[in-house]
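sequence? don't have it. structure:
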């Protein structure tokens, strides 16, 4: 189960990886983000594909093509192959072109676009790849694509174009190949090309943002130099889950960076399970069956649910999933849980929630809170509950934010300081 809408992946994260040249490859890229691989092995295979692109970066670093030629090539190939664009063969075709120079020029321009697009794709990129570096399934697709392109005698055809010696014979040679192709063959080629570009785009994002690939280990959750990629000059934090911990309480004053840290570690976990690069220098984590992130929940006006009821239902969904699935692992984040109700109720039900979540030791739960009384009122729960805070200090009467993750509770309050700093106290008294 995935509940990750609050990460705003399509709006905020996808653009960090989107270097595609046209909308069909962009759709394939979006599919990589939308469809989580179903098993740990499938995640590892996707990682291996992206890594193979990086290993071939000397060939693929400047991957590009003319979008105009791409559109012309795709359109012409599909029209001829589908029968919507019927061309005569042999002598009859030659006579058609002889008596209709306009038709010959029209067809020739489309064939030339097709040849030049496919020839660059083949000779500059696909034919130069180290196929052995790719996992077997993707390697087979690469081989099939190269075989497909080999049908067109692209070297000789492109040479004729460049030497201004492209004749009716060259046109007919290409159109004859197209007319023999099946719909399945052409669809498979274009589908592969879009996914190829999507993986290339991911690899470029991994390289450009210096991301790393996660390693899965059910006994560890360690993220080194974690950061959120949208934060300029982001402060990096290292998080290491201690043995036995599974409920992590995060405190700290307003603006300290609690929500940013929770978004960063949630994004890291989610991208790791997609088999993509994560914003850290190293990451080892369990394989989680459920990823649920609740940050900045709002009232659900359509359903009539208040903010508090939305929080309750989100928590219920996670707990029910764990209760029904038994041995599954869950990674869940609840930012400022129960802030939608009064403090007495919030303290009471937060204690009940923390105690209840310790019953699922295979899962990991992050809860941020401003309920500072929890430090004294929370009953002893042993090693299962870990306290962390985002550091902040007061210097010369003003808050100084370090954005550093520390162990232990924070009792620092800066709400009044911020109230005075923005001038509200003066305005309200004047």
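Nice, thanks for sending it over. Everything numeric here is computed off the predicted structure, so don't read it as measured data.

C-alpha from now on. contacts and neighbour counts both.
Will do.

May I see the buried residues of the top helix by length along the chain?
The longest helix of the chain (DSSP state H) is helix 183-208. Using 16 or more other C-alpha atoms under 10 Å as the test for burial, helix 183-208 gives 186, 189, 192-206.

need the next SSE after that helix, C-terminal direction.
Next helix or strand after helix 183-208 toward the C-terminus (DSSP states H and E): strand 215-216.

let's bring in a second model and compare:
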């Protein structure tokens, strides 16, 4: 079973995007190889839905973080290895010897570079195998056991005798045929092992540098998400907040002024849940979470002028899609930031209240719903499974400041006109 989400959610949370400077992917994309980046991309697109598999991957990242290893391959040299192994030799050792001899002749008399490039690529591949053997011999984990056994076996005893040496035509043809023909399958999974090591070393290094943590995944029946210090992974000085949702209080109704930190808190929650399902390090201390079927957000819902959708109608369709998933008894996490802000206050009040009550009935799912319409919170107080939190505003003179600390209750802050006055908008218009 795959983890349910969609493009809107991934964009809301800023999860993907190799070239997006502040994406979560870009935070962890410190890999050194093309294959490592491919594997990292696959992990980001395919969160896990089995608690055992998640915890095993998380433990492996933690192991590498404690090992504090450096990736032992130079990027330029390893590019040679990948290019070299991307082509296959046809024929036997004799025909390959003849082909190598022709390249040698062309290099000597026709200034052809093929033989020189073959030598460079072959030496780089041999050096990479020696470096890989040294690395896997330091690691006592199942992921590298096969590589460790193979590289220390009889088939590869020749490595030490030729590493760093200038190879004759005969040995060039011999080892070229061995690596790209006879041991083709072994070389392919050795490369995959290198890509895996690249990802685990890179991600664990990011975790160590940024002070991330490792979450514990629980079965879906536990129906819980909790962290004593949740923060946004992309903000170096983010204020951590404690948060907990479970079947007894499965909905957090969040209020607070603009700029107080509501959206950042909601994004932090969604990112932590998604990364937790990947088995990756999280910016959340003591995080424990139950496996979910999926995650939907509605934070930056765009209108669709091509289809004639207004912003409000786009919001309605978004809520409808989420409602269909939740009503099918899927075990979901749902984040709604400022429900129905595309319509008038009266309709927004009625719709926010009605939808919040309806969603909260599904105790197997978890919800965070934010709004500026604080009167909705008063109407929700009779529902004992709804918890109320707000991001406060602290006034210093006539200037609002924001501690970004989640506080229990419903805000009474109304600083909109004060901010307008501070910016002297009306003064500019009347003058």
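Everything's here; your move. In this text, all values refer to a predicted model and were calculated from it rather than measured experimentally.

average distance between the longest helix of structure 1 and structure 2?
Compared with structure 2 after fitting, helix 183-208 of structure 1 deviates on average by 2.5 Å (mean C-alpha distance after the TM-score superposition for structure 1).

cool, stretch 345-356 of structure 1 as well?
Mean deviation for stretch 345-356 of structure 1: 1.1 Å (mean C-alpha distance after the TM-score superposition for structure 1).

which residues in structure 2 does that stretch match up with?
Mapping stretch 345-356 of structure 1 onto structure 2 (TM-score structural alignment) gives residues 347-358.

In the matching stretch, which of the residues would be classed as buried?
348-349, 351-353, 356-357.

same thing with stretch 255-275 of structure 2?
Buried-residue list, stretch 255-275 of structure 2, by 16+ other C-alpha under 10 Å: 255-257, 260-275.

cool, and stretch 309-322 of structure 1?
Under 16+ other C-alpha under 10 Å, the buried positions of stretch 309-322 of structure 1 are 309-311, 314-315, 318-319, 322.

Map residue 47 of structure 2 onto structure 1.
Looks like residue 47 of structure 2 aligns to residue 36 there (TM-score structural alignment).

average distance between the host helix or strand of residue 388 of structure 2 and structure 1?
Element membership of residue 388 of structure 2, judged by DSSP H and E, is strand 386-391. Mean deviation of strand 386-391 of structure 2 relative to structure 1 after superposition (mean C-alpha distance after the TM-score superposition for structure 1): 0.6 Å.

what's the next secondary structure element after that strand?
According to DSSP H and E, the helix or strand after strand 386-391 of structure 2 is strand 394-396.

so that next one aligns onto which residues of structure 1?
So strand 394-396 of structure 2 sits over residues 393-395 in structure 1, by TM-score structural alignment.

What lines up with residue 266 of structure 2 in structure 1?
So, by TM-score structural alignment, residue 266 of structure 2 is matched to residue 262.

secondary structure element for the nearest residue in space to that match that is not next to it in sequence?
Among residues not flanking residue 262 of structure 1 along the chain, residue 333 sits closest, at 7.1 Å (C-alpha to C-alpha, 6 or more residues apart in numbering). Residue 333 of structure 1 belongs to strand 330-334 when assigned by DSSP H and E.

Look up how far residue 103 of structure 2 lies from the residue sitting furthest away from the middle of structure 2.
Distance to the chain centre peaks in structure 2 at residue 109, reaching 53.1 Å (criterion: C-alpha atoms, centre = their mean). According to C-alpha to C-alpha, to the nearest Å, residue 109 of structure 2 stands 10 Å off from residue 103 of structure 2.

And for residue 409 of structure 2?
For residue 409 of structure 2 relative to residue 103 of structure 2 (C-alpha to C-alpha), the value is 78 Å.

Name the residue in those two with the higher neighbour count.
residue 103 (20 against 15; other C-alpha atoms under 10 Å).

Near residue 83 of structure 2, how many other residues are there?
So residue 83 of structure 2, with other C-alpha under 10 Å, has 10 neighbours.

repeat for the one 10 residues further on
Other residues within reach of residue 93 of structure 2, judged by other C-alpha under 10 Å, total 19.

cool, residue 294 of structure 1 as well?
There are 24 residues near residue 294 of structure 1, going by other C-alpha under 10 Å.

ok, now residue 161 of structure 2?
Counted with other C-alpha under 10 Å, residue 161 of structure 2 comes out at 8.

And it? What does it align with in structure 1?
So residue 161 of structure 2 corresponds to residue 156, using TM-score structural alignment.

in which helix or strand would I find its match?
Using DSSP H and E, residue 156 of structure 1 falls in helix 154-162.

Go through that helix and flag the buried ones.
For helix 154-162 of structure 1, using 16+ other C-alpha under 10 Å, the buried residues are 154, 157-158, 161.

Give me the residues contacting that helix.
112, 115-116, 118-119, 166, 170 (C-alpha atoms under 8 Å, 6 or more residues apart in numbering).

chain center to it: distance?
Computed by C-alpha atoms, centre = their mean, to the nearest Å, the chain-centroid distance of helix 154-162 of structure 1 equals 39 Å.

just checking, next helix/strand downstream of it?
Following helix 154-162 of structure 1 in sequence, per DSSP H and E, is helix 168-180.

okay, the angle between that next one and helix 183-208?
With axes from the mean of the first three to the mean of the last three C-alpha atoms, to 10 degrees applied, the angle from helix 168-180 of structure 1 to helix 183-208 works out at 100 degrees.

show me the contacts for residue 35 of structure 2.
With C-alpha under 8 Å, 6+ apart, residue 35 of structure 2 has these contacts: 192, 195.

Now which residue in structure 1 aligns to it?
Residue 35 of structure 2 maps onto residue 24 in structure 1, with residues paired by TM-score structural alignment.

Find the helix or strand that its match is a member of.
helix 23-34.

relative to helix 183-208, how tilted is whichever helix or strand comes after that helix?
Sequence-wise, the next helix or strand downstream of helix 23-34 of structure 1 (DSSP H and E) is helix 40-55. Angle, helix 40-55 of structure 1 to helix 183-208, by the same axes, to 10 degrees: 70 degrees.

Run through who's touching the helix or strand following helix 40-55 of structure 1.
Where DSSP H and E defines the elements, the next helix or strand beyond helix 40-55 of structure 1 is helix 57-60. Contacts to helix 57-60 of structure 1, defined as C-alpha under 8 Å, 6+ apart, come from residues 53, 124-125, 128-129, 200.

Most neighbours of all these, which one?
residue 200 (26 neighbours).

unless I'm mixing things up, that one is touching residue 52, no?
No - using C-alpha atoms under 8 Å as the test, residue 200 of structure 1 is too far from residue 52 to be in contact (9.8 Å).
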